[in-house]
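Student: this one's structure only:
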């Protein structure tokens, strides 16, 4: 505690597990950060300049990648600086900001993946009604809700966290997620109840909705001809891969407080190493129209 400025500082103890390898991890993380920003920005740029990509499916993909850009921009600079610092500390207010950004943008990913699944459901199961259902106004409302609802819920969560008294000022983590609960003198009943409700609203219900829509798509595709099955596979497989990986990381984060520090260390690195690069790679290679424009872009760059 800094008595002069009345600022509370938290020590991030997760870096102690890296020992002498922290510079090695810094190089890897810095490379991943640069590649992630470049890959995501490239695909968002392609979607923005090509009119044939100004369709709901591609708009949702652009929103998902833009969400990843914001997430990485908010999280990586502090993470990278801590790799090079002798002592890894963070002010409690900054820690709460990280907590807010981390869970808000993670929940937004679930909402955007839900919007994608609904878009694919309408396109494959109700193709004749697609233009009337997925209008521009509908897409704008879905995008607004995807960012607004998680932000409002997490604002309430942060408010409840600030009401909890701190008795500890060190926890084993690399950044501020639900590990901050270890800092409290005693568990908060109100926060625990709200976290369960938030988990249902921002993760479980969207996940169940996604599984329902893709189940319907699978049933309709199975009953239809070969062309419909091929279209469903081409457009839905990238979303399902991203959903599986993202859901696995979220499931880990929910139970993180019960895990040992070594497993915590490895899984956190998995989250920061692989997932940020997964979205642009999957959508860039597996979505036909995006892949086509991506190849043209690299061909032009090679010629120049």
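Tutor: Right, received. Where do you want to start? Quick caveat: nothing in here was measured; it's all calculated off a predicted structure. Residues are numbered from 1 along each chain as shown.
Student: hey, let's count contacts and neighbours off CA atoms from now on
Tutor: Will do.
Student: contacts for whichever strand or helix holds residue 291?
Tutor: In this structure, residue 291 sits in helix 288-303 according to DSSP states H and E. Identification of contacts with helix 288-303 by CA atoms under 8 Å, 6 or more residues apart in numbering yields 43, 46, 47, 53, 234, 283, 284, 285.
Student: same thing but at 7 Å, please
Tutor: If you take CA atoms under 7 Å, 6 or more residues apart in numbering as the criterion, helix 288-303 is touched by 284, 285.
Student: And for stretch 28-35?
Tutor: Here stretch 28-35 makes contact (CA under 7 Å, 6+ apart) with residue 273.
Student: ranges for the strands of the stretch 51-200 of the chain?
Tutor: Counting by DSSP state E, counting those that start in this stretch, the stretch 51-200 of the chain forms strands over residues 89-91, 170-171, given from the N-terminal end onward.
Student: Relative to residue 60, which of those is closest?
Tutor: strand 89-91 (34.1 Å; CA to CA).
Student: for the strand or helix carrying residue 206, packing partners?
Tutor: Element membership for residue 206 (DSSP H and E) is helix 205-223. Packing partners of helix 205-223 (3 or more CA pairs under 7 Å, 6 or more residues apart in numbering; DSSP states H and E): helix 92-125, helix 226-254.
Student: Please give the centre-to-centre distance between the helix holding residue 291 and its chain.
Tutor: For helix 288-303, the gap between its own C-alpha mean and the chain's C-alpha mean amounts to 26 Å (CA atoms, centre = their mean, to the nearest Å).
Student: Next up, a structure to set beside the first:
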């Protein structure tokens, strides 16, 4: 019988077919990761550099992009190495670190989307009081809640997982999953399951807050053309982000709870990693396209870059 004193390495599955098309898988995965870095960094830099974007809505958006970069950093470098390797393993400590990063990303994504919905609620339903309510102190408090509470939940979950004696080393997934580690436990993980219920309850409360605020927003927007315009510009991308994230995480939940061997391996892998592909790539793109201020800055940034390259090229040609 193996336990945590002897289990030093976990084996991962899901890349059995990667050897045949290794270069294609690697190139496609690397391209996605580079795109995620590019679009998120672009939005973050634009918000940081443009003074007129130092407003609560854009500050919260920049934190959403930072969270996307942090979460994907816990997955893509490892999966890229695994694609190039014939042996897919991860150290016990590395597994816990990956769990911490990915689970924190998921939890923080939900809370960040929740506080963003509150910001939109105040902006549309109480516009005259917006700057009185959304003070710098309030924004910092919301961000503290969005980051600290989820990370604390994940840390407690990992501490509970650390105490479990393990009777196996194989995780039937592309990356470390707390649910799969609990299945390897030699003893019932009752406390872990109870804490999982607490976390799910907290997240359901966040979702309820989002639904409530948007119910109020829609009610107000139906009364005025100005409200409808503001809703279309700032709330639609936020709603799209919420829907994409919920759908992506539901796929992972179904995979983790009902890991059916009947499904093709490619479909199972897609269900497992969709939340690490779609939301981090989708969020900055949809906000960048829909929100006029960011869209204008992006176009201006790339236009200036293109012009400078052309001008530089002509200058060098002229010197020659």
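Tutor: In hand now; what should we look at? Since this is a predicted model, take the numbers as computed values, not measurements.
Student: TM-score for the pair, please.
Tutor: Their TM-score after superposition, calculated using TM-score structural alignment, normalised by the length of structure 1, is reported as 0.94; 301 aligned residues with a CA RMSD of 1.9 Å.
Student: Excluding chain neighbours, give the residue nearest to residue 89 of structure 2 in space.
Tutor: Ranked by CA to CA, 6 or more residues apart in numbering and with sequence neighbours excluded, the top spatial neighbour of residue 89 of structure 2 is residue 11, at 4.3 Å.
Student: actually residue 253 of structure 1, not the one I typed
Tutor: For residue 253 of structure 1, the spatially nearest residue (CA to CA, 6+ apart) is residue 178, at 7.7 Å.
Student: ok, the residue mapped onto residue 16 of structure 2 from structure 1 - how many residues close by?
Tutor: Using TM-score structural alignment to pair residues, one finds that residue 16 of structure 2 aligns to residue 16 in structure 1. The criterion is other CA atoms under 10 Å. On that basis, residue 16 of structure 1 has 14 neighbouring residues.
Student: again, but for residue 76 of structure 2
Tutor: Residue neighbour count, defined by other CA under 10 Å, stands at 19 for residue 76 of structure 2.
Student: The residue nearest to residue 89 of structure 2: what secondary structure?
Tutor: Under the three-state scheme (DSSP: H, G, I helix; E, B strand; the rest coil), residue 11 of structure 2 adopts strand.
Student: which residues touch it?
Tutor: Contacts were defined as CA under 7 Å, 6+ apart; by that measure residue 11 of structure 2 touches 88, 89, 90, 169, 170, 171.
Student: From residue 115 of structure 2, how far off is the aligned residue in structure 2 for residue 141 of structure 1?
Tutor: With TM-score structural alignment as the criterion, the equivalent of residue 141 of structure 1 in structure 2 is residue 141. Look at residue 141 of structure 2 and residue 115 of structure 2: by CA to CA, to the nearest Å, they are 10 Å apart.
Student: More neighbours: these two, which one.
Tutor: Between residue 141 of structure 2 and residue 115, counting by other CA under 10 Å, residue 115 is the more crowded of the two (21 against 11).
Student: can you pull the contacts of the more buried one?
Tutor: Residues counted as contacts of residue 115 of structure 2 (CA under 7 Å, 6+ apart) are residue 142.
Student: how about 8 Å then?
Tutor: 60, 142, 143, 146.
Student: gap between whatever helix or strand residue 41 of structure 2 lives in and the chain center?
Tutor: Taking DSSP H and E as the criterion, the element that holds residue 41 of structure 2 is helix 22-49. Relative to its chain's centre, helix 22-49 of structure 2 lies at 13 Å (CA atoms, centre = their mean).
Student: ok, and for that helix, which residues are buried?
Tutor: Within helix 22-49 of structure 2, the residues scored as buried using 16 or more other CA atoms under 10 Å are 25-26, 29-30, 33, 36-37, 39-44, 46-47.
Student: Average offset of it relative to structure 1?
Tutor: After superposition onto structure 1, the average distance of helix 22-49 of structure 2 to its aligned residues comes to 0.9 Å, using mean CA distance after the TM-score superposition for structure 1.
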